[in-house]
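Peer 1: My questions concern the predicted model and sequence given below.
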Amino acid sequence: MKNLIRICLVIILIFLLSFSLNAQAQQPYAKLEKNKNIQAKGLIHKLNTTKDTLILQSDKKINYLYSINKDYGRDFDVYVDTTHYRLPLNKLPKGKHVLVAVQSPKRIVFVVKILKDIPKSETVEVIPKETIVATEPTKVAIRGNDN
């Protein structure tokens, strides 16, 4: 009887610990719902490991990428014109976004759900004052034509 109580306590503790570990795990920024159509297999669409950038790759040229909102308007419209493109998802607001990648004549539709706000990366590089060096202009001697 004592062994049965110990086994039940261990099972309950493992059950409770599994929930607490899942609650502490970092939630991803976005979720991608891929297009599973056989005609869309030429376009690889995935999220990077931190799930803050959409990566598009294809053997054919991707012409455009745009997003359609609930009013059938376009949230953004990007002229890609290459076979590889990376879209930072911090440009999109929180919510569901239907994206369309145009590979003439095909249009491949997939969904990106932004689950939480993505921090904008600081790309401005500040140069320390010690590295800025001012130079005086050099004087150029002009020689006349000696003919």
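Peer 2: Cool, got the structure.
Peer 1: switch to C-alpha atoms for all contacts and neighbour counts from now on
Peer 2: Noted.
Peer 1: What are the neighbouring residues in contact with Tyr79?
Peer 2: Contacts for Tyr79 (CA atoms under 8 Å, 6 or more residues apart in numbering) come out as 63-65.
Peer 1: Most neighbours of all the residues you listed, which one?
Peer 2: Leu65 (22 neighbours; other CA atoms under 10 Å).
Peer 1: That residue: helix or strand, and which one exactly?
Peer 2: Element membership of Leu65 [criterion: DSSP states H and E] is strand 53-68.
Peer 1: same deal with Tyr79?
Peer 2: Here Tyr79 is assigned to strand 74-88, by DSSP H and E.
Peer 1: tell me the angle the following helix or strand past that strand makes with strand 53-68.
Peer 2: Sequence-wise, the next helix or strand downstream of strand 74-88 (DSSP H and E) is strand 95-103. With axes from the mean of the first three to the mean of the last three CA atoms, to 10 degrees as the basis, strand 95-103 and strand 53-68 are set at 90 degrees to each other.
Peer 1: in strand 95-103, what's buried?
Peer 2: For strand 95-103, burial by neighbour count (16 or more other CA atoms under 10 Å) applies to 96-103.
Peer 1: my guess is Arg107 is in a strand, correct?
Peer 2: Yes. Under DSSP: H, G, I helix; E, B strand; the rest coil, Arg107 falls within a strand.
Peer 1: Would you mind measuring from it to Asn63?
Peer 2: 10 Å (CA to CA, to the nearest Å).
Peer 1: this is the comparison structure:
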Amino acid sequence: MSRPSRQEEGEWMSRPHGYTRGEWRYVVLSPGQTVFFPSGTIHFVFRIRGVQTFALRGHILQWSGIKRWLKVIIAQVQNEEITNEDTASSAPQLVHVMKGLVSNRTKAGRDKELGGPDAVVRFFALIKEFDTSVAKLRHAESGVQP
């Protein structure tokens, strides 16, 4: 979806398989072509039946996008319907690594690269929100009330 507003993004998250509003774009890739989506880009992949396809994916994280990335991870933990990944098991490991990288960069006096001290404070506030979301998910899966 091309540049969704916060409202459109929220509406999509509440009905990811039925949402049809917003500005959608598409591209048909030919062999050898690559497409890049920044963190949080709402997208779907369609493959033509009967035609062999091969696709690789990966996660690229830029310092300038860590806050957005973490917000996306939190949303995926809170609503597993918006991703096709097993975020519940992989996200804690990814977030732990990113938390360490940000801590190291901050200790080295390089917090400007992360957006400055205020951005680092907001990042660690999001880490707490992530931890709370994961704890709620684990309690829900275990059937134990928090």
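Peer 2: Thanks, I have it. In this text, all values refer to a predicted model and were calculated from it rather than measured experimentally.
Peer 1: And the TM-score between these chains?
Peer 2: Superposed pair, TM-score by TM-score structural alignment, normalised by the length of structure 2: 0.18. Supporting alignment: 52 aligned residues with a CA RMSD of 5.9 Å.
Peer 1: hmm, back to that, please identify which of the contacts of Tyr79 of structure 1 is nearest to Ala23 of structure 1.
Peer 2: The nearest member of the contacts of Tyr79 of structure 1 to Ala23 of structure 1, counting by CA to CA, is Leu65 at 35.2 Å.
Peer 1: Show the contacting residues for that closest one.
Peer 2: Taking CA under 8 Å, 6+ apart, one finds 77-80, 99-102 in contact with Leu65 of structure 1.
Peer 1: Tally up the residues packed near Ala125 of structure 2, please.
Peer 2: The number of residues near Ala125 of structure 2, taken as other CA under 10 Å, comes to 12.
Peer 1: meant to ask about Val102 of structure 2, not that
Peer 2: Val102 of structure 2 - counted by other CA under 10 Å - has 19 other residues nearby.
Peer 1: From Asp118 of structure 2, how far off is it?
Peer 2: 13 Å.
Peer 1: likewise Thr87 of structure 2?
Peer 2: From Thr87 of structure 2 to Asp118 of structure 2 the distance is 28 Å (CA to CA).
Peer 1: Check Lys67 of structure 2 too.
Peer 2: From Lys67 of structure 2 over to Asp118 of structure 2 (counting by CA to CA), the distance is 12 Å.
Peer 1: same thing with Glu11 of structure 2?
Peer 2: Glu11 of structure 2 is 29 Å from Asp118 of structure 2, by CA to CA.
Peer 1: Tell me the one of the contacts of Tyr79 of structure 1 nearest Gln24 of structure 1?
Peer 2: Gln24 of structure 1 lies nearest to Leu65 out of the contacts of Tyr79 of structure 1, by CA to CA, at 35.3 Å.
Peer 1: hmm, back to that, higher neighbour count, Glu11 and Asp118 of structure 2?
Peer 2: Glu11 (16 against 11).
Peer 1: which stretch of helix or strand covers the more buried one?
Peer 2: helix 6-14.
Peer 1: And Phe123 of structure 2, by the same measure?
Peer 2: helix 117-142.
Peer 1: Which secondary structure elements does that helix sit against?
Peer 2: helix 66-78, helix 87-107 (3 or more CA pairs under 8 Å, 6 or more residues apart in numbering; DSSP states H and E).
Peer 1: Of all the residues in it, which ones are buried?
Peer 2: In helix 117-142 of structure 2, counting by 16+ other CA under 10 Å, buried: 119-120, 123, 126-127, 130, 133-134, 136-137.
Peer 1: cool, stretch 67-84 of structure 1 as well?
Peer 2: Per 16+ other CA under 10 Å, stretch 67-84 of structure 1 contains these buried residues: 67-68, 75, 80, 84.
Peer 1: Would you format those as a markdown table with distance to Leu32 of structure 1 included?
Peer 2: Converted to a markdown table, the buried residues of stretch 67-84 of structure 1 look like this (distance: CA to CA, whole Å):
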| residue | distance to Leu32 of structure 1 |
| --- | --- |
| Ser67 | 14 |
| Ile68 | 16 |
| Asp75 | 18 |
| Val80 | 20 |
| His84 | 18 |
